[in-house]
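Engineer: okay, structure incoming, though there's no sequence with it:
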């Protein structure tokens, strides 16, 4: 009997052949590694819910930067935990704020490292919300004024990219105008264009001490049930001058990465968030999964869905695995 059918397996017979026809690849240049700064001295505090991720005081930051650069990672996303919090998050835009000081430390040691500044107020407010609160509600337009001040202060400190994550309406337009007026026309805006109100952020709130003290963030972060809304949000950000678009969380919303990739032609960023990281670490610690294979499959999934860049707490491990080859 002669059967005619496609022999797809011909291209899978050896590792070399599989490598030749591989459609997507993960490169170290794709990776953005988050960093957390704290006030004080001689601090390297491991985050209990995020094994292998630390808060660093600025005098200990150099050891982390040395490792990051030695691994070939080109970019970091920076967050700060201040000693003082108030109702308007004043430490977010202070010239002596923890993030501003941290950016200067990075730029003094490694000026070529791309520093992305997360621009939000939640870590700096005593109520834990991402803006100014009146009668239990976050005031959109009043919050924009403080976010502009924060972005400009971060740019003055040496940030290469401003990444607003607050999800106020008009935040890209406001920050773009503020940066331009302050003389920072060449500083790009990496917008958290599609950011869902998600349970996947739990460990991050431990890391950044940013949990809301009342209510939740559902009036400004997006409903996880909605996709068309995400396209509207992203379209607004593109019109307002965004240079990059972030989808957050990454794994649960790869469909949005794909939708945005098919719709817009800006660089696309997947945020592989804290719980996505922590679940892998927990399962690996119990011997339930192969951590390396799971992580690399996830990264390839992001690339296949359309991500150009990936923010991930796995970045240092991935950089080491890439040196060993196979991806």
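Structural biologist: Nice, I can see it. None of these values were measured; they are calculated from a predicted model.
Engineer: can we go C-alpha only for contacts and neighbour counts from here?
Structural biologist: OK.
Engineer: how far away is residue 316 from residue 285?
Structural biologist: Between residue 316 and residue 285 the distance is 18 Å, computed by C-alpha to C-alpha, to the nearest Å.
Engineer: same check on residue 26?
Structural biologist: In terms of C-alpha to C-alpha, residue 26 sits 24 Å off from residue 285.
Engineer: if you count what's nearby, which of these two comes out ahead?
Structural biologist: residue 26 (22 against 13; other C-alpha atoms under 10 Å).
Engineer: regarding the more buried one, which helix or strand does it belong to?
Structural biologist: Per DSSP states H and E, residue 26 falls between elements, in no helix or strand.
Engineer: pretty sure it contacts residue 299?
Structural biologist: Yes: under the criterion of C-alpha atoms under 8 Å, residue 26 makes contact with residue 299 at 6.8 Å.
Engineer: quick one, strands of the stretch 1-150 of the chain?
Structural biologist: 31-38, 44-46, 54-57, 75-81, 114-119, 132-134, 137-139 (DSSP state E, counting those that start in this stretch).
Engineer: those strands: which one's closest to residue 89?
Structural biologist: Shortest distance between residue 89 and those, using C-alpha to C-alpha, is found for strand 132-134: 8.4 Å.
Engineer: run through who's touching that closest one.
Structural biologist: With C-alpha atoms under 8 Å, 6 or more residues apart in numbering as the test, strand 132-134 has contacts from 87-88, 138-140, 142-143.
Engineer: TSV for the residues you listed, including neighbour count and distance to residue 172?
Structural biologist: Shown next, in TSV, are the contacts of strand 132-134 (neighbours: other C-alpha atoms under 10 Å; distance: C-alpha to C-alpha, whole Å):
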residue	neighbour count	distance to residue 172
87	15	23
88	20	20
138	18	17
139	15	16
140	19	13
142	12	15
143	21	13
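Engineer: another one to put next to it:
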């Protein structure tokens, strides 16, 4: 008398029971590992604001790629850090630039066993730190930038990349890059669009990781964190222009956007667990305020639960080893 007839707690009684009825599961193949390679480096350079993450040498990049593949990680996303920059970001297009050399090295090492991706943006290579070339008034020239993105995509394709990932949030970037690849006969190269990339404070540590030259901000081309419907418009435009996959970035502060995007598209949805999100968990764990391993697993599970099929995270290899 008076006791509930329905008892949901029965399905939480033991670890085995909880595992049996789990609605969301992380698998190593869901994860993409972002990797930084520094031109001219003779040893790894730790990134202070991102504990556990480094700027690689070419040799350690290869070794880390092998480790990730052996752990079952689904793919690798490569970022290059050049020794010199210019106003047009020409180092990102140069076949012998650090990013394209790194693509060739990683593809040679593990290209048959994983998906090799590369960031397609000029910000690491421009002296002003913006994602495109500048007009006379100092604003980013959208259409002039598209031509450079096309060149960059072709250079990455020639280096052997499997997936190009335009991240600059220029209008029309997906269609322009897709057309350029197809016209060159590179219909085999896939396109992961950074479709809903927000002008976020959580990108801060990444700027250290790539030694960004940016002064000011990118609010004129990245999305306003206040807007959700705008993300849907951006995503649908990218799919229409030929995106094979779409991305929401950051992830944890935008779980609602991930959910809305996954409801409206029929292509895989990626989400980027960004540098600031990584740094917050690592800092809290270092202070003994949270259980690090549980927090990592919970954070990434929440991203998957929200609707992401693919999660980019700096913990990819570590988590994949744990999951296996």
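Structural biologist: Okay, I see it. Keep in mind that this is a model prediction, so the values were computed, not measured.
Engineer: out of the strands of the stretch 1-150 of the first structure, which one sits most buried?
Structural biologist: A comparison of these by mean neighbour count, using mean count of other C-alpha atoms under 10 Å, puts strand 114-119 on top with a mean of 26.
Engineer: that one vs the second structure - mean distance after superposition?
Structural biologist: Mean deviation of strand 114-119 of the first structure from its aligned counterpart in the second structure after superposition (mean C-alpha distance after the TM-score superposition for the first structure): 0.7 Å.
Engineer: so which elements touch that strand?
Structural biologist: With contacts defined as 3 or more C-alpha pairs under 8 Å, 6 or more residues apart in numbering; DSSP states H and E, the packing partners of strand 114-119 of the first structure are strand 75-81, helix 98-109, helix 140-157, strand 161-164.
Engineer: sorry, back to before: could I get the strands of the stretch 1-150 of the first structure as a markdown table with distance to residue 198 of the first structure?
Structural biologist: What follows is the strands of the stretch 1-150 of the first structure, written out as a markdown table (distance: least, C-alpha to C-alpha, whole Å):
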| stretch | distance to residue 198 of the first structure |
| --- | --- |
| strand 31-38 | 19 |
| strand 44-46 | 23 |
| strand 54-57 | 22 |
| strand 75-81 | 19 |
| strand 114-119 | 18 |
| strand 132-134 | 21 |
| strand 137-139 | 18 |
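Engineer: what's the closest of those to residue 184 of the first structure?
Structural biologist: Here strand 114-119 is closest among the strands of the stretch 1-150 of the first structure (C-alpha to C-alpha), at 14.2 Å.
Engineer: can you get me a residue count around the nearest residue to residue 25 of the second structure once chain neighbours are set aside?
Structural biologist: Nearest residue to residue 25 of the second structure in three dimensions, chain neighbours excluded: residue 301, at 7.2 Å (C-alpha to C-alpha, 6 or more residues apart in numbering). Residue 301 of the second structure has 16 neighbours, counted by other C-alpha under 10 Å.
Engineer: got the contact list for residue 301 of the second structure?
Structural biologist: By C-alpha under 8 Å, 6+ apart, the contact list for residue 301 of the second structure reads 24-26.
Engineer: how about a cut-off of 10 Å?
Structural biologist: Contacts of residue 301 of the second structure were listed using C-alpha atoms under 10 Å, 6 or more residues apart in numbering, and they are 24-26, 295, 308, 311.
Engineer: quick one: closest of the strands of the stretch 1-150 of the first structure to residue 200 of the first structure.
Structural biologist: Taking C-alpha to C-alpha, strand 31-38 is the member of these nearest to residue 200 of the first structure, at 16.0 Å.
Engineer: off-centre distance for that closest one?
Structural biologist: In terms of C-alpha atoms, centre = their mean, to the nearest Å, the centre of strand 31-38 of the first structure is found 9 Å from the chain centre.
Engineer: measure the aligned residue in the first structure for residue 189 of the second structure to residue 158 of the first structure for me?
Structural biologist: In the first structure, residue 189 of the second structure lines up with residue 187, judged by TM-score structural alignment. To residue 158 of the first structure, residue 187 of the first structure is 10 Å away according to C-alpha to C-alpha.
Engineer: return every residue with contacts to both of the two.
Structural biologist: Jointly contacting residue 187 of the first structure and residue 158 under the rule C-alpha under 10 Å, 6+ apart are residue 152.
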